[in-house]
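> sequence? don't have it. structure:
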């Protein structure tokens, strides 16, 4: 998939666990793991907004497009 999810990078920079982030943005740790590992087919803007607010970042810090070979 050409869209790469870098949530784990921002979590590491903020020294935040999956459980803590999931609790603060209001989703289950399982659903956050699906999103974090790039297995989600979609992301709600409300979830993206909450991620950016809690991690103090921009959407481009969490998602990036990489062309396929």
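Structure received. Model, not experiment: these values are computed from the prediction.

> from now on I want contacts and neighbour counts done on CA atoms only, so please keep to that.
OK.

> where is the longest helix in the chain?
In terms of residue count, the longest helix belonging to the chain (DSSP state H) is helix 45-55.

> use this one as the comparison:
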């Protein structure tokens, strides 16, 4: 998969647990896990925006393209 999700890396840098992030994001921990593992087929821009706001980062900090 050429798009790598670095959500777990950013969460570790911000010392944020999955449960807390899921609550702030308004999703279940199961759905957050799907996103963290890169198994999500799509991400809404609104979700990406909320993640960036909560984690105080840029979209490029969370998503990376690898050939």
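Thanks, I have the structure now. Quick caveat, the model's predicted, so the values are computed rather than measured.

> what helix or strand does the residue nearest to residue 34 of structure 1 when sequence neighbours are not counted sit in?
Using C-alpha to C-alpha, 6 or more residues apart in numbering and skipping the chain neighbours, the partner closest in space to residue 34 of structure 1 is residue 40 (5.7 Å). Using DSSP states H and E, residue 40 of structure 1 sits in no helix or strand.

> again with residue 67 of structure 1
Assigned by DSSP H and E, residue 67 of structure 1 falls outside every helix and strand.

> count the residues that sit near residue 19 of structure 2.
Each residue near residue 19 of structure 2 was counted by other C-alpha atoms under 10 Å, and the total is 14.

> nearest residue to it in space, please, no chain neighbours.
residue 29 is the one closest to residue 19 of structure 2 (C-alpha to C-alpha, 6+ apart), at 6.1 Å.
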